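Colleague: got a predicted structure plus its sequence, pasted below:
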Amino acid sequence: MKNSRFATKSLAAATAILLAGSLSGCEAAAEALEVIDSASDPAAGGQASSRDATNALMQLEAIPVKGRAPKTGYSRDEFGPAWADTDRNGCDTRNDILARDLTDEIFKSGTNNCVVTSGTLADKYTGTTISFVRGQDTSTAVQIDHIVPLSDAWQKGAQQLSGEQRKELANDPLNLMATDGPTNGAKGDKDAATWLPPNKVFRCEYVSKQVTVKAKYKLWMTQAEHYAIAGVLKSCQ
């Protein structure tokens, strides 16, 4: 049942570890400048509270800052089969996330409330409402996004994770969200230095989630990414 799969929809704030850090670096600042400027809009405060932003900023300082590693060796297969049933509830991860994020869901009969055939998504990336209908020509209207893209994760520490850890990352509800298909396609494997959600009111929550995921899986950030995320979070306080 959906309620048993996602009894708690909100995630507790991770314990913050405050370390000394620096956001200096002209090259990083220049690379992230456009993203920072767009994040300074007052509307960017969004759904994350001031306390959440402060906690995320402190957690951000504990994340290592390094250069991006080569993409050599990356493939989706390095993160296990797509939408594996890692929680062993009988439903694949894609259907789990659809069931969590959609409202007015209708499930395919005989699937024990597993396969979602239709529903409504209040899309956080665009701020629009999208009707989801499962089908060959319609399913892609709603896609499941990795908040920290797998390719980005690969280049920032996931190469050193075990196969099981990468599989967990790829199927972790913390790192997954149902969203508008074309917008997800536009995001691709970009990090926060080069892409933020068009819906400015979601940006604080979005980068906070990225910080939490990268901290959980001990991934690093580039200086430009760190600078961009800090800029967004400071606008939320």
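Modeller: Nice, I can see it. Residues are numbered from 1 along each chain as shown.

Colleague: only C-alpha atoms from now on, for both contacts and neighbour counts.
Modeller: OK.

Colleague: so the residue with the largest distance to the centre of the chain, which of the three states?
Modeller: Most distant residue from the mean C-alpha position of the chain: residue 110, 31.4 Å away (CA atoms, centre = their mean). What DSSP: H, G, I helix; E, B strand; the rest coil gives for residue 110 is coil.

Colleague: which ones are touching it?
Modeller: By CA atoms under 8 Å, 6 or more residues apart in numbering, the contact set of residue 110 is empty.

Colleague: any idea which helix or strand carries the residue lying closest to residue 102 once chain neighbours are set aside?
Modeller: Counting by CA to CA, 6 or more residues apart in numbering, the nearest residue to residue 102 once its immediate chain neighbours are dropped is residue 121, at 4.9 Å. Per DSSP states H and E, residue 121 falls inside strand 116-122.

Colleague: residues near the nearest residue to residue 194 once chain neighbours are set aside, how many?
Modeller: For residue 194, ignoring the flanking residues on the chain, the nearest one in space by CA to CA, 6+ apart is residue 35 at 6.6 Å. Neighbourhood size, residue 35 [other CA atoms under 10 Å]: 22.

Colleague: my guess is residue 35 meets residue 200, correct?
Modeller: No. Residue 35 lies out of contact with residue 200 (CA atoms under 8 Å); the separation is 11.3 Å.

Colleague: residue 86 belongs to a helix, doesn't it?
Modeller: No. If the criterion is three-state DSSP, then residue 86 is coil and not within a helix.

Colleague: this is the other structure I want to compare:
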Amino acid sequence: MRRPGGLFGAVAVLALATGCTPEVTAESAAPTSEATVSATVVPAVEPGSALAALAALPVQGRAPQTGYDRDQFGAGWVDTDRNGCDTRNDVLARDLVDEQFKPGTRDCVVVTGTLADPYSGTTITFTRGQGTSELVQIDHVVALSNSWQTGAQGWDADTRARFANDPLNLLAVDGPLNQQKGAGDTATWLPPNRGFRCEYVARQVAVKSTYGLWTTQAEHDAMATVLSTCPDQPLPTGAQPEPEPEPEPESAPEAPATEGFASCADARAAGAAPVRIGDPGYREGLDGDGDGVACE
């Protein structure tokens, strides 16, 4: 991790975090107490703000992407909080308004709703189904590939699955903009909706702080630039806790799943992904959002 050294190095780190550059005069360059420097050239950083948390994030180079695969973070959307719904439906239910649920799913599977898209600032109508579901997608605010290159390689499988399904790191957003973002970090992509950028970057900082991820220098600088325009932006909370042990089933186990690929990794290895309903190898267990297309 690279950090400037000495007293003026410490000032530089705080100045970067706040976006302010202190004026260095003959008087301020002369030896003085740390308390004096803090009072005269270091702007106050609000405790609990995203800017304060950013200053504490480690900065180092990006690790190689070697070994990265989406399946390293679990097989799609799962029910990590064990509330009976997969994560995609949980996030849709949280972020949409006027949502309607599929009958018989105990208000789990969202079939319609309206999204006030934070990335574009527009309103999008969501309708579940082939050709329409993808208009609203669930974005990993800190992309899985980015996390892999900034610390997640060292995690165990359970931690990676929890990260991929943590509501703190997930937003329902405009599908095409999610595709445009890809695995971009703050240095390479920001939401077109400028009014959401502070909240967006604050959420990235919160996720990286929660999971012990680092930033690259370019990413750190870009985050500081955005947050310097909103130094009091609060740090979001709400990381998903460790799940409780799964209780013993109260009824007989379900019948074995119909024949199909054992996992999305097998489907991709066979060159069959995505697998649509009716295709050989399709099974509902691989179709996390229930839209008829598995291993998307």
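Modeller: Received it, and whenever you're ready, just let me know what you need. Small disclaimer: the values here were computed from a predicted structure and weren't measured.

Colleague: where does the TM-score land?
Modeller: The TM-score (TM-score structural alignment, normalised by the length of structure 1) is 0.78; 193 aligned residues with a CA RMSD of 1.9 Å.

Colleague: quick one on the thing from earlier: in structure 2, what sits opposite the residue farthest from the centre of structure 1 in the alignment?
Modeller: Alignment note: residue 110 of structure 1 maps to residue 104 in structure 2; criterion TM-score structural alignment.

Colleague: how near is its match to residue 81 of structure 2?
Modeller: 20 Å (CA to CA, to the nearest Å).

Colleague: go on, residue 175 of structure 2?
Modeller: Counting by CA to CA - residue 175 of structure 2 and residue 81 of structure 2 are separated by 25 Å.

Colleague: structure 1: matching residues for the longest helix seen in structure 2?
Modeller: Determined from DSSP state H, the single longest helix within structure 2 is helix 197-211. Alignment of helix 197-211 of structure 2 against structure 1: residues 203-217, by TM-score structural alignment.

Colleague: what residues sit buried inside that stretch?
Modeller: The neighbour-count check on stretch 203-217 of structure 1 (16 or more other CA atoms under 10 Å) flags 203-215, 217 as buried.

Colleague: ranges for the helices of the stretch 151-296 of structure 2?
Modeller: Secondary structure of the stretch 151-296 of structure 2 by DSSP state H, counting those that start in this stretch: the helices cover 157-164, 175-181, 197-211, 217-227, 264-269.

Colleague: show me what the second one is packed against.
Modeller: Using 3 or more CA pairs under 8 Å, 6 or more residues apart in numbering; DSSP states H and E, the elements in contact with helix 175-181 of structure 2 are strand 136-140.

Colleague: angle of the strand it packs on against helix 197-211?
Modeller: 50 degrees (axes from the mean of the first three to the mean of the last three CA atoms, to 10 degrees).

Colleague: give the aligned range of strand 136-140 of structure 2 in structure 1.
Modeller: Matched against structure 1 by TM-score structural alignment, strand 136-140 of structure 2 falls on residues 142-146.

Colleague: then stretch 158-172 of structure 2?
Modeller: Going by TM-score structural alignment: stretch 158-172 of structure 2 matches residues 164-178.

Colleague: report the distance from that stretch to the chain centre.
Modeller: 9 Å (CA atoms, centre = their mean, to the nearest Å).

Colleague: and the contacts of it?
Modeller: Taking CA under 8 Å, 6+ apart as the rule, stretch 164-178 of structure 1 contacts 78-84, 86, 93, 97-98, 101-102, 121, 123, 142-148, 150, 158, 209-210, 213, 217.

Colleague: so the strand holding residue 121 of structure 1 versus strand 142-146, what angle?
Modeller: 70 degrees.

Colleague: just give me the mean distance for strand 116-122 of structure 1 relative to structure 2.
Modeller: Comparison of strand 116-122 of structure 1 with structure 2 after fitting gives an average deviation of 0.2 Å (mean CA distance after the TM-score superposition for structure 1).

Colleague: what's the first helix or strand after that strand?
Modeller: Counting by DSSP H and E, the next helix or strand C-terminal to strand 116-122 of structure 1 is strand 129-133.

Colleague: average offset of that following strand relative to structure 2?
Modeller: Mean deviation of strand 129-133 of structure 1 relative to structure 2 after superposition (mean CA distance after the TM-score superposition for structure 1): 0.1 Å.

Colleague: list the contacts of the most centrally placed residue in structure 1.
Modeller: Closest to where the C-alpha atoms of structure 1 average out (CA atoms, centre = their mean) is residue 147, at 1.7 Å. Residues in contact with residue 147 of structure 1, defined by CA under 8 Å, 6+ apart, are 175, 176, 177, 206, 209, 210.

Colleague: again, only this time at 7 Å
Modeller: Residue 147 of structure 1 makes contact with 175, 176, 210 under the criterion CA atoms under 7 Å, 6 or more residues apart in numbering.

Colleague: one more: residue 269 of structure 2?
Modeller: Contacts of residue 269 of structure 2 by CA under 7 Å, 6+ apart: none found.

Colleague: report the separation between residue 88 of structure 1 and residue 171 of structure 1.
Modeller: 12 Å.

Colleague: more neighbours: these two, which one.
Modeller: Comparing residue 88 of structure 1 with residue 171 by other CA under 10 Å, the one with more neighbours is residue 171, at 26 against 9.

Colleague: can you give me the strands for structure 2?
Modeller: 97-101, 110-116, 123-127, 136-140, 170-174, 275-276, 293-294 (DSSP state E).
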